[in-house]
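**Student:** here are the coordinates; sequence isn't available:
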């Protein structure tokens, strides 16, 4: 029987799946060993850090998680989470009411504060200075690649991961297509506001791992810079790619 797959929005309960899939798909990448040298000896600490990072994103109106579910999978209940994408939406995509007048918007700051408190009271056994190397290295790169552009109009694809056992079935393309469709629709709305002519194309950017450029180029992405600089110069990935 051919497996059936479907996309669904992420929930807080899915964060454990995000960590599991990230580790299965990207855990062996050089970037992870650079940011988390403790991973080999204490994988639980690395996963705790990653869980809290994704939790902070989940409890933010700008971030969006989408998961791929395999129906009739091995998991209890007959379905199995086999992939996910994590996107950051443009600030201008978030409506005033969504940002301030929804139940989620009221709860989210409390949850983020709680996670921050957790990291202070019971921090994971990782070197936070090393783990945050990307945050120090990327701003100059971002400034260069976005010169003359308006970053607030861009969607950011942070993570796209499909479990190795489910790869080769078009699930990565399925996740990508959903995000690009939303980006295109957002850009169409922007074009109407400014009365621009022609079909508007969503502006999306990402930072790819080594060897992912072939996949992303299928969707119109092209390399515009590299993020493996400074403290991350040993990283063999870091392709900054734009689609506009």
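**Tutor:** Right, received. Where do you want to start? Since the model is a prediction, treat every value here as computed from it, not as a measurement. Residues are numbered from 1 along each chain as shown.
**Student:** contacts, neighbours, all on C-alpha from now
**Tutor:** Noted.
**Student:** other SSEs contacting the helix or strand hosting residue 99?
**Tutor:** Residue 99 is part of helix 96-100 when elements are defined by DSSP states H and E. Contact partners of helix 96-100 among helices and strands, from 3 or more CA pairs under 8 Å, 6 or more residues apart in numbering; DSSP states H and E: helix 103-121.
**Student:** Can you give me the buried ones in the helix it packs on?
**Tutor:** Residues of helix 103-121 classed as buried: 105, 108, 111, 112, 115, 116 (neighbour count, 16 or more other CA atoms under 10 Å).
**Student:** Residue 144 looks like it's in a strand, true?
**Tutor:** No. Remark: residue 144 does not belong to a strand; assigned using DSSP: H, G, I helix; E, B strand; the rest coil, it is helix.
**Student:** hey, where'd the strands end up in the protein?
**Tutor:** Under the criterion DSSP state E, the chain contains strands at 4-9, 63-71, 79-88, 155-162, 204-208, 222-226, 239-243.
**Student:** Relative to residue 138, which of those is closest?
**Tutor:** For the strands of the chain, proximity to residue 138 was assessed by CA to CA; strand 222-226 is nearest, at 9.3 Å.
**Student:** tell me the angle of the closest one relative to strand 204-208?
**Tutor:** Strand 222-226 runs at 60 degrees relative to strand 204-208, counting by axes from the mean of the first three to the mean of the last three CA atoms, to 10 degrees.
**Student:** Show me what strand 222-226 is packed against.
**Tutor:** Checking 3+ CA pairs under 8 Å, 6+ apart, strand 222-226 ends up next to helix 133-145, helix 213-217, strand 239-243.
**Student:** now the strands of the chain in JSON lines, with distance to residue 173 and mean neighbour count?
**Tutor:** Converted to JSON lines, those look like this (distance: least, CA to CA, whole Å; neighbours: other CA atoms under 10 Å):
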{"stretch": "strand 4-9", "distance to residue 173": "12", "mean neighbour count": "14"}
{"stretch": "strand 63-71", "distance to residue 173": "11", "mean neighbour count": "20"}
{"stretch": "strand 79-88", "distance to residue 173": "11", "mean neighbour count": "22"}
{"stretch": "strand 155-162", "distance to residue 173": "10", "mean neighbour count": "21"}
{"stretch": "strand 204-208", "distance to residue 173": "15", "mean neighbour count": "22"}
{"stretch": "strand 222-226", "distance to residue 173": "17", "mean neighbour count": "17"}
{"stretch": "strand 239-243", "distance to residue 173": "15", "mean neighbour count": "21"}
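**Student:** here's the one I want to compare it with:
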């Protein structure tokens, strides 16, 4: 009798557990999994939108795409862009979060300045930076450099400078969101563990790499994945 009661209790707990996760799973299946599968199936068809017909052609679309030189160039540029954006974003956002999480002077001011680009329209952000990075002496950035006798390049149109300029402006645009995420993790770190490490003689770099960074690693992984997805878009 006791075994049957335990089994019934376990079944009841399992049903309650599935009931709790059912809405989330239903949303994932309907709005994420089903569209992904549909896109993959559509990519293996040749559709005639005029007559509404479709023909299964397998991986032919992917083969044609791989032969397009513009696709290859675009893919390489995207990988270079991601390789620049992701590490810069992670390093600066983590350092700023550690600074702001320490409650140092000017925290509110710095936090507002960092997060301001996040709420700024992407179109407005692009227009402003296109003006700032103009070539010659027309752009404010080059005008400032000319004060020191430096001739600035045409940032957005010269090979070697255009990609770097776009990477820097993109990092500045999305930095505030990652700083906000890291700040939440920094403020939730166990203070007693950090204080115990300080008492045991841990210096600044040892404290960061041996104590703080391992505690922040789940957040670092999450931010890394989100930043990679955003940069690859």
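**Tutor:** Noted; the coordinates are in hand. The shown structure was predicted, so the numbers you read here are calculated from the model rather than taken from an experiment.
**Student:** Let me see the TM-score of these two.
**Tutor:** Here the TM-score for the pair of chains, by TM-score structural alignment, normalised by the length of structure 2, is 0.22; 83 aligned residues with a CA RMSD of 5.8 Å.
**Student:** among the helices and strands packed on strand 222-226 of structure 1, which is nearest residue 58 of structure 1?
**Tutor:** helix 133-145 (19.0 Å).
**Student:** Now do that closest one against strand 239-243, angle only.
**Tutor:** Angle, helix 133-145 of structure 1 to strand 239-243, by the same axes, to 10 degrees: 50 degrees.
**Student:** Could you pull out the buried residues of helix 133-145 of structure 1?
**Tutor:** Across helix 133-145 of structure 1, burial judged by 16+ other CA under 10 Å covers 134, 137, 138.
**Student:** What's the separation between the first one and residue 35 of structure 1?
**Tutor:** From residue 134 of structure 1 over to residue 35 of structure 1 the distance is 8 Å, taken as CA to CA, to the nearest Å.
**Student:** swap in the last one?
**Tutor:** Using CA to CA, one gets 14 Å for the distance from residue 138 of structure 1 to residue 35 of structure 1.
**Student:** now residue 46 of structure 1: how far from residue 193 of structure 1?
**Tutor:** Using CA to CA, residue 46 of structure 1 is found at 45 Å from residue 193 of structure 1.
**Student:** okay, these two: which has more neighbours?
**Tutor:** Taking neighbours as other CA atoms under 10 Å, residue 46 of structure 1 and residue 193 compare with residue 46 leading, 25 against 9.
**Student:** Output the contacting helices and strands for the helix ranked longest in structure 1.
**Tutor:** When structure 1 is parsed with DSSP state H, its longest helix is helix 171-194. Applying 3+ CA pairs under 8 Å, 6+ apart, we find helix 171-194 of structure 1 packed against strand 63-71, strand 79-88, strand 155-162.
**Student:** could you give the angle of the last one to strand 63-71?
**Tutor:** Going back to what we said before, that points to strand 155-162 of structure 1. For strand 155-162 of structure 1 against strand 63-71, the angle by the same axes, to 10 degrees is 30 degrees.
**Student:** Repeat that for the longest one.
**Tutor:** Angle, strand 79-88 of structure 1 to strand 63-71, by the same axes, to 10 degrees: 160 degrees.
**Student:** Touching strand 79-88 of structure 1 from outside, list them.
**Tutor:** Surrounding strand 79-88 of structure 1, the residues in contact under the criterion CA atoms under 8 Å, 6 or more residues apart in numbering are 17-18, 21, 62-74, 155-163, 166, 171-172, 175-176, 179.
**Student:** how far off strand 4-9 does it point, in degrees?
**Tutor:** 40 degrees.
**Student:** how many degrees apart are strand 79-88 of structure 1 and helix 171-194 in direction?
**Tutor:** Using the same axes, to 10 degrees: strand 79-88 of structure 1 against helix 171-194 is 40 degrees.
**Student:** Strands along structure 2, start to end?
**Tutor:** With DSSP E as the criterion, structure 2 has strands at 45-48, 53-56.
**Student:** ranking those by burial, who's on top?
**Tutor:** Highest mean neighbour count of the strands of structure 2: strand 45-48, a mean of 14 (counted as mean count of other CA atoms under 10 Å).
**Student:** same for that one, what does it pack against?
**Tutor:** strand 53-56.
**Student:** What is the distance between the strand it packs on and the centre of its chain?
**Tutor:** Mean-position distance between strand 53-56 of structure 2 and its chain equals 37 Å (CA atoms, centre = their mean, to the nearest Å).
**Student:** What helices and strands are in contact with it?
**Tutor:** strand 45-48.
**Student:** picking up where we left off before, can you check which of the helices and strands packed on helix 171-194 of structure 1 gets nearest to residue 25 of structure 1?
**Tutor:** Closest to residue 25 of structure 1 of these, according to CA to CA: strand 155-162, at 6.1 Å.
**Student:** who does that closest one touch, helix- and strand-wise?
**Tutor:** Under the contact rule (3+ CA pairs under 8 Å, 6+ apart), strand 155-162 of structure 1 is packed against helix 15-26, strand 79-88, helix 171-194, strand 204-208.
**Student:** Reformat the ones you listed as a markdown table; add distance to residue 57 of structure 1.
**Tutor:** Below are those laid out as a markdown table (distance: least, CA to CA, whole Å):
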| stretch | distance to residue 57 of structure 1 |
| --- | --- |
| helix 15-26 | 10 |
| strand 79-88 | 9 |
| helix 171-194 | 17 |
| strand 204-208 | 16 |
